[in-house]
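S.K.: return atomic coordinates for the entry below.
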Amino acid sequence: MGNRQTVRSGSPLEPQIGFSRAVRVGNHVAVAGTAPIGDDGSTVGPGDVYAQTVRCLDIAERALEAAGASPADVTRTRIMLTDVTQWKEAARAHGERFASIRPATTFVEVSRFIDPDWPVEVEVDAVVDGAST
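M.R.: I've put the predicted structure just below:
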């Protein structure tokens, strides 16, 4: 399946936990659970599920691009929420990004994330057509 490529986002948790923001093997790209963290390390949009979902998707998109993929290559997304009753706000952000791509998508409720100010995290999987990297 080709060489393994890892993508880092600069999160201080990456070396501590021992993970990469994204991993590409051959034409498959997996983006790790992505939290709504700003470039300065602070939580983006506290209390705003829509804004936080947009931020998660922005981070995931940057990771995809660093791995040689694009949103058009996305085959699956997972939206994890601490309160699934707020799914419509997350879905609005997801729909704005993926309405024409329409990946397989799952919304799940989780008990919590590392930071209690994060009500949402996003995972993304992609398959890059014709890739041999």
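
S.K.: from here on, contacts and neighbour counts on C-alpha atoms
M.R.: Noted.

S.K.: in the protein, which spans are strands?
M.R.: Applying DSSP state E to the chain gives strands spanning 4-7, 22-25, 28-34, 74-81, 104-109, 120-127.

S.K.: all helices of the chain, in order?
M.R.: Counting by DSSP state H, the chain has helices at residues 13-17, 49-66, 87-98.

S.K.: now the ones you listed in TSV, with mean neighbour count and distance to E123?
M.R.: Compiled in TSV, the helices of the chain are given as follows (neighbours: other Cα atoms under 10 Å; distance: least, Cα to Cα, whole Å):
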stretch	mean neighbour count	distance to E123
helix 13-17	10	15
helix 49-66	22	8
helix 87-98	17	12
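
S.K.: of those helices, which approaches V122 most closely?
M.R.: helix 49-66 (6.1 Å; Cα to Cα).

S.K.: report the angle between that closest one and helix 87-98.
M.R.: Here helix 49-66 points in a direction 30 degrees away from that of helix 87-98 (axes from the mean of the first three to the mean of the last three Cα atoms, to 10 degrees).

S.K.: hey, what's the angle from helix 49-66 to strand 28-34? Just curious.
M.R.: Going by the same axes, to 10 degrees, helix 49-66 makes 150 degrees with strand 28-34.

S.K.: give me the distance from helix 49-66 to the chain's centre.
M.R.: 6 Å (Cα atoms, centre = their mean, to the nearest Å).

S.K.: let's see this one next, to set against the first:
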Amino acid sequence: MPRAVTLIRSASLSDVAEYAYAATAPAEARLIFLAGACPLGGDGSTVAIGDYAGQAARCVENLRTALADAGASLEDVISTRVLVASARQEDLVTSWQVVRDAFGDHDVPSTLMGVTVLGYDDQLVELEAVAAVLD
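M.R.: Next up, the predicted model:
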């Protein structure tokens, strides 16, 4: 099945970034706006307490589930935002690497942000996404 998302790389910008700088989807694509995927288990409790990589992995897992329920997959994501409750760059990088690895060659435009606090007790990571699919 053809994909709606086209990743755009800019030769005019730094090639240090490990992701495309922009992405497009045709006008006929159905956009899917996902709530932030949180590191919650099936019982609603925060998992991997104190573990940035573990929480990032659960966020990706929960994002995959939400995407599947909406008729999409990671390959249909057009952009992401990774929120990390830390002022330490290494915690952001740890979380980012898990998310980046999950997306593989589909290196969507992304924003990585350090924030002061997230919504659930002991939550360290949250992953927002927008996807586009052709029906």
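
S.K.: quick revisit: turn the helices of the first structure into TSV, including distance to G41 of the first structure.
M.R.: What follows is the helices of the first structure, written out as TSV (distance: least, Cα to Cα, whole Å):
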stretch	distance to G41 of the first structure
helix 13-17	11
helix 49-66	12
helix 87-98	21
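
S.K.: quick one on the thing from earlier: so which of the strands of the first structure gets nearest R97 of the first structure?
M.R.: Among the strands of the first structure, strand 74-81 sits nearest to R97 of the first structure (Cα to Cα), with 10.8 Å.

S.K.: tell me which residue of the first structure lines up with G119 of the second structure.
M.R.: Under the alignment by TM-score structural alignment, G119 of the second structure pairs with I114 in the first structure.

S.K.: mean neighbour count and distance to R92 of the first structure added to the strands of the first structure, as a markdown table?
M.R.: Listed next are the strands of the first structure as a markdown table, based on neighbours: other Cα under 10 Å; distance: least, Cα to Cα, whole Å:
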| stretch | mean neighbour count | distance to R92 of the first structure |
| --- | --- | --- |
| strand 4-7 | 16 | 27 |
| strand 22-25 | 22 | 24 |
| strand 28-34 | 22 | 17 |
| strand 74-81 | 21 | 12 |
| strand 104-109 | 14 | 13 |
| strand 120-127 | 24 | 13 |
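
S.K.: figure out which of those strands is closest to A51 of the first structure.
M.R.: strand 120-127 (10.1 Å).

S.K.: columns distance to A66 of the first structure on top of the strands of the first structure, output as CSV?
M.R.: Compiled in CSV, the strands of the first structure are given as follows (distance: least, Cα to Cα, whole Å):
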stretch, distance to A66 of the first structure
strand 4-7, 7
strand 22-25, 9
strand 28-34, 10
strand 74-81, 14
strand 104-109, 22
strand 120-127, 13
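
S.K.: out of those, the one nearest P46 of the first structure is which?
M.R.: Proximity to P46 of the first structure (Cα to Cα) singles out strand 120-127 among these, at 10.8 Å.

S.K.: can you tell me what sits against the closest one?
M.R.: For strand 120-127 of the first structure, the external contacting residues (Cα atoms under 8 Å, 6 or more residues apart in numbering) are 27-36, 49, 52-53, 56-57, 60, 69, 73-82.

S.K.: give me the nearest residue to D117 of the first structure, chain neighbours excluded.
M.R.: P46 (6.2 Å; Cα to Cα, 6 or more residues apart in numbering).

S.K.: so what corresponds to that neighbour in the second structure?
M.R.: Aligned partner of P46 of the first structure by TM-score structural alignment: I49.
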